[in-house]
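> What follows is a predicted structure for the sequence shown.
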Amino acid sequence: MKRNRTALITGSARGLGVRIAHELASHGIRIAINYRTSVVEAEHLKHELETAYGSETLLLSGDVSHPADAERMALAVIDAWGSLDMLILNAGPYIKERKKLADYTPSEWDAMVNGNLSSAFYLCRAAIPYMRRQRFGRIVTVGFEKAQTAPGWMYRSAFAAAKTGLVSLTRTIALEEAEAGITANMVCPGDIIGDDKQRRISEARQIDQGDTPVGRAGTGEDIARAISFFCAEASDFITGTVLEVTGGKDVLNKYKLEGER
C-alpha cells in the first residue's frame, strides 16, 4: 500500500477493530481510532500501534449513530492529516439476547438500525466529498454471513434488517462513486466471537476447532486481511463485492430459544 494513507476505523478500540487497526498500521497506514466509551482500550491500542509500527494515530471519541459525531470525526481526520483515504465501518450494536420481532422495543429497533445502517450514511456522507476531491477512497462495511441474500435470521430481526440494508447501500455507493476512484465493498465474518476477535491466525491454528470445516476458529486477523485487500491501491477494480469469511461454517439460524426443538 502507499504509505501515509489514512484510515478511520469505527469501533476500533475493542474486538475486530483492534486487529483491523494492527493490519492496516503494519502497511504504514495512519490510523484514526474511534471509540464510544472504551477510552482505556483506545489508549492502549494507540500505544501498541505506535510501538509496533511507528504509526501515526489519532483518538476519536464519538457515537457513529449520531450525525454530528460522524461529521466531526471525519473532519478531525482531514484536519489532522489532510486526507481521509479509508473508511472502515466496523462499529455496530448487537443485542445478544434472542428475541422475536414482536418482543423488540422501539428503542432497541432504533438502536440497531441507527447503529448499523444510518451510521454508514452519516459517515459516508461526511467522507465521500473529500474522497472525490483526492480521486481515491476505500469504503469497507461489515455484514454477516449470507447478508447479500437478505436471509431471515431468527431472533436477530433488527440487526439482520439493518445489515442487509447495508449491503444495498454499499453496492449503491460502489456504483455512484466508481468514477471518482472510490470503491465500496463488504466483508461478512462468520462465527468469530469472544477472544477470537482479537486473535491472530497463528494462535488459532494451535486450538482444535472440530466443528469448523477448515479445522480452526476464525480470527480477527482473517477479517483484517480481507479488509486490507479491499483497501489496497491495486484493488481499484474490485467494488460492490460482498466477501464471506466463514471457514466454511454455516451458523445462521443454528440457535433456537430454550425449549424449542
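Structure's in. What do you need?
> going forward, measure contacts between C-alpha atoms and count neighbours the same way
OK.
> what's the neighbour count on residue 153?
Using other CA atoms under 10 Å, residue 153 is surrounded by 18 other residues.
> just the one 4 residues further on next, same as before
Here the count is done by other CA under 10 Å, and residue 157 has 19 residues near it.
> And residue 80, by the same measure?
Neighbourhood size, residue 80 [other CA under 10 Å]: 12.
> which parts of the helix or strand harbouring it are buried?
Of the helices and strands defined by DSSP states H and E, residue 80 is found in helix 67-81. For helix 67-81, the neighbour count (16 or more other CA atoms under 10 Å) marks 67, 69-78 as buried.
> again with stretch 190-210
For stretch 190-210, a neighbour-count test (16+ other CA under 10 Å) marks 190-192, 196-201, 204 as buried.
> Quick one: end-to-end distance for that stretch.
Start and end residues of stretch 190-210 are separated by 15 Å (CA to CA, to the nearest Å).
> Quick one: residues in contact with that stretch.
With contact meaning CA atoms under 8 Å, 6 or more residues apart in numbering, stretch 190-210 is reached by 14-16, 18-19, 144-145, 215-222, 244-247, 249-251.
> If we use 6 Å, what do you get?
By CA atoms under 6 Å, 6 or more residues apart in numbering, the residues outside stretch 190-210 that reach it are 15-16, 19, 145, 215-221, 245-246.
> what about burial for those, which qualify?
Using 16+ other CA under 10 Å, the buried ones in the contacts of stretch 190-210 are 15-16, 19, 145, 216-221, 245-246.
> A further structure is provided below for comparison with the first:
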Amino acid sequence: MKEKTALITGGAAGIGKMTAELLAEKGFHIVINYRKSEEKARKLAEEIQRKHRVKAAAVKGDVASMEDCRRIYEQAISLTGRVDVLIHNAGPYIRERKKMADYSLDEWLYLVNGNLNAVFYLTKLCLPAMRENRWGRIITMGFDRAETAAGWPERSAFAAAKSAVASLTKTLSREEAEYGITVNMVSPGDIEGDWKEKRIGEAMGRPDPGTPVGRPGTGEDVARVISFLCGEESDFITGAVISVTGGKDVLGKGKGK
C-alpha cells in the first residue's frame, strides 16, 4: 500500500485508534481526525510515525459541520498530498436513553448531521481524486442489522441516521465501482470500555456468557475487518454490510449500547 493515505474520523481513541494502528502496520500514511481529544490524537500520530515509519498527523474538526469537514479534508491533503481511504468512524451518540418525542431539535439535528450528513460531506470531497486515481476505499460504520432499518427503541436518531447510511453505502458502491472505488459498512457489536483498544489475544480465554462466541469483542476484531476492506485484495467486495458482533443480538430485548 505504498504512498496511500487513510483519513480516519474519530481516530484518536477506541476502534478508530485500533484501525489507525493496523493500517499503519500495512504501510498506509494516517490522518487522525479528532474533535476534543487533541492530546490523544497527537500522541497516537507520533507513536505511529515512530513505530511504522509512515506519515501520521492529527487534524481537528467536528464532522457534524460541513465547514469543518472541508477543513479536515484540506488539511489532510496539505499534510500527505492525498486521501485514498476514508473511514467514517466518528459519529455522535447520546448515551441517555430517550424516546423520539423527548429529543430536542438541536439534539436530533446534531445526531443526523454527525452520523449521516458527515458521510455525504467528506465523501463528496474525497471522490474526485479517488475517481482520478481510479482507486479508493470508503468505509462507513453501522450497528447490528442497520441495513434492515431495524427499530431501536430510545435510539431513534442514531438508528435512523445509520440505517440511511447503510442505504447510501450500497448506492455509492454501485455508483463508484467503475472508478475502482469500493464502499462498505462495518457494524460493530457490543464492544465496551477499554475493550475498544484491546487486541484479540487479550480477549482469548476471557469468558463472556452474553456473547455466543464466548469471549469479549475487541477493537482489533473490528479494525481487522476494516483493514482487510482497505486492501488491494478486497476489490471484489463492495456494497457489503459486515457485522462484527460475536453472534450477539445487540438489539435483542430492547437493549442498547
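Yep, it's here. Here the structure is a predicted model, which means the values were calculated and not measured.
> Please state their TM-score.
The TM-score (TM-score structural alignment, normalised by the length of structure 2) is 0.96; 256 aligned residues with a CA RMSD of 1.3 Å.
> What count of nearby residues applies to residue 33 of structure 2?
30.
> now swap in residue 184 of structure 2 and tell me
When neighbours are defined as other CA under 10 Å, residue 184 of structure 2 has 25 of them.
> List the residues that contact it.
139, 238-240.
> How is residue 107 of structure 2 assigned, secondary-structure-wise?
Here residue 107 of structure 2 is recorded as helix under DSSP: H, G, I helix; E, B strand; the rest coil.
> actually residue 39 of structure 2, sorry about that
Following three-state DSSP, we place residue 39 of structure 2 in the helix state.
> Contacts only, for it.
Listed by CA under 6 Å, 6+ apart, residue 39 of structure 2 has no contact partners.
> Identify the residue of structure 2 aligned to residue 155 of structure 1.
Alignment note (TM-score structural alignment): residue 155 of structure 1 maps to residue 154 of structure 2.
> If you tally nearby residues, what's the number for that match?
20.
> the helices in structure 1, which residues?
Counting by DSSP state H, structure 1 has helices at residues 16-25, 39-53, 67-81, 106-113, 119-134, 157-177, 201-204, 220-231.
> Just give me the mean distance for the first one relative to structure 2.
Overlaying structure 2 shows helix 16-25 of structure 1 at a mean distance of 0.6 Å from the equivalent residues (mean CA distance after the TM-score superposition for structure 1).
> The longest one too?
Average distance between helix 157-177 of structure 1 and its aligned residues in structure 2, after superposition and using mean CA distance after the TM-score superposition for structure 1, equals 0.5 Å.
> What residues sit buried inside stretch 156-175 of structure 1?
The neighbour-count check on stretch 156-175 of structure 1 (16+ other CA under 10 Å) flags 156-167, 169-171, 173-174 as buried.
> before we move on, what about stretch 247-258 of structure 1?
Residues of stretch 247-258 of structure 1 classed as buried by neighbour count (16+ other CA under 10 Å): 247, 249.
> Tell me who's in contact with the residue nearest to residue 243 of structure 2 when sequence neighbours are not counted.
With CA to CA, 6 or more residues apart in numbering as the criterion, residue 243 of structure 2 has its nearest non-adjacent residue at 4.5 Å, and that residue is residue 187. Residues near residue 187 of structure 2 by CA under 6 Å, 6+ apart: 141-144, 242-244.
> just residue 170 of structure 1 next, same as before
residue 184.
> what lines up against it once you look at structure 2?
Using TM-score structural alignment as the criterion, residue 170 of structure 1 maps onto residue 169 of structure 2.
> ok, its match to residue 176 of structure 2 distance?
11 Å.
> Equivalent analysis for residue 162 of structure 2, please.
To residue 176 of structure 2, residue 162 of structure 2 is 20 Å away according to CA to CA.
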